[in-house]
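**Q** sequence? don't have it. structure:
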């Protein structure tokens, strides 16, 4: 039986932060989901696409 993903929020997110994204390492890539509504599902990106996304966010 596969283990459950370890979803985590950024260390920059405060405990009461309303707008957070969680990430998890999945067998098929990197998962992204809305921390307010985890039951809504998630997106899965390849590691390369996730790295590109993070770079683009950091660069504005």
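**A** Sure, I can see it. Model, not experiment: these values are computed from the prediction.
**Q** can we go C-alpha only for contacts and neighbour counts from here?
**A** Fine.
**Q** OK, contacts around the nearest residue to residue 20 once chain neighbours are set aside?
**A** Nearest non-adjacent residue to residue 20, counting by CA to CA, 6 or more residues apart in numbering: residue 35, 5.6 Å away. Residues in contact with residue 35, defined by CA atoms under 8 Å, 6 or more residues apart in numbering, are 9, 19-22.
**Q** where's residue 35 relative to residue 41, distance?
**A** 10 Å (CA to CA, to the nearest Å).
**Q** With adjacent residues omitted, what lies nearest to the residue nearest in space to the middle of the chain?
**A** Centroid-nearest residue in the chain: residue 23, 2.2 Å away (criterion: CA atoms, centre = their mean). In this structure, residue 23 finds its nearest non-sequential neighbour in residue 32, 4.7 Å apart by CA to CA, 6+ apart.
**Q** one more structure, for comparison:
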């Protein structure tokens, strides 16, 4: 694992919006690194349900996006 990849997997309590979300875009998701994977939630419903992916599933998802 590269240092860059390792650093992006460090645990964070901070949610961040998709880089595709603009300041006026109401259709976006937020993510946070958990240390063992990634949590995803709807930015319009931060207290609602979230999806949790382990690091392997998240990596596979991102690799498929780039193909």
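**A** That came through, no problem. Everything quoted here is computed from the prediction, not taken from an experiment.
**Q** Would you give the TM-score for this superposition?
**A** Laid over one another, the chains give 0.73 as their TM-score (TM-score structural alignment, normalised by the length of structure 1), with 56 aligned residues with a CA RMSD of 1.8 Å.
**Q** check contacts around the residue nearest to the centre of structure 1.
**A** 7-9, 30-33.
**Q** which of the residues you listed count as buried?
**A** Neighbour counting over those (16 or more other CA atoms under 10 Å) leaves 7, 9, 30-33 as the buried ones.
**Q** now, which of those sits nearest residue 45 of structure 1?
**A** Using CA to CA, residue 30 is the member of those that lies nearest residue 45 of structure 1, at 5.2 Å.
**Q** Break down structure 1 into its helices, ranges please.
**A** 47-58 (DSSP state H).
**Q** Map residue 30 of structure 2 across to structure 1 for me.
**A** The equivalent of residue 30 of structure 2 in structure 1 is residue 22 (alignment by TM-score structural alignment).
**Q** Now do the nearest residue to its match once chain neighbours are set aside against residue 37 of structure 1, distance only.
**A** The shortest distance from residue 22 of structure 1 to any non-neighbouring residue, by CA to CA, 6+ apart, is to residue 9 (4.6 Å). With distances taken as CA to CA, residue 9 of structure 1 is found 13 Å from residue 37 of structure 1.
**Q** All the strands of structure 1, residue numbers only.
**A** 8-9, 21-26, 29-34, 43-45 (DSSP state E).
**Q** What count of nearby residues applies to residue 21 of structure 2?
**A** When neighbours are defined as other CA atoms under 10 Å, residue 21 of structure 2 has 13 of them.
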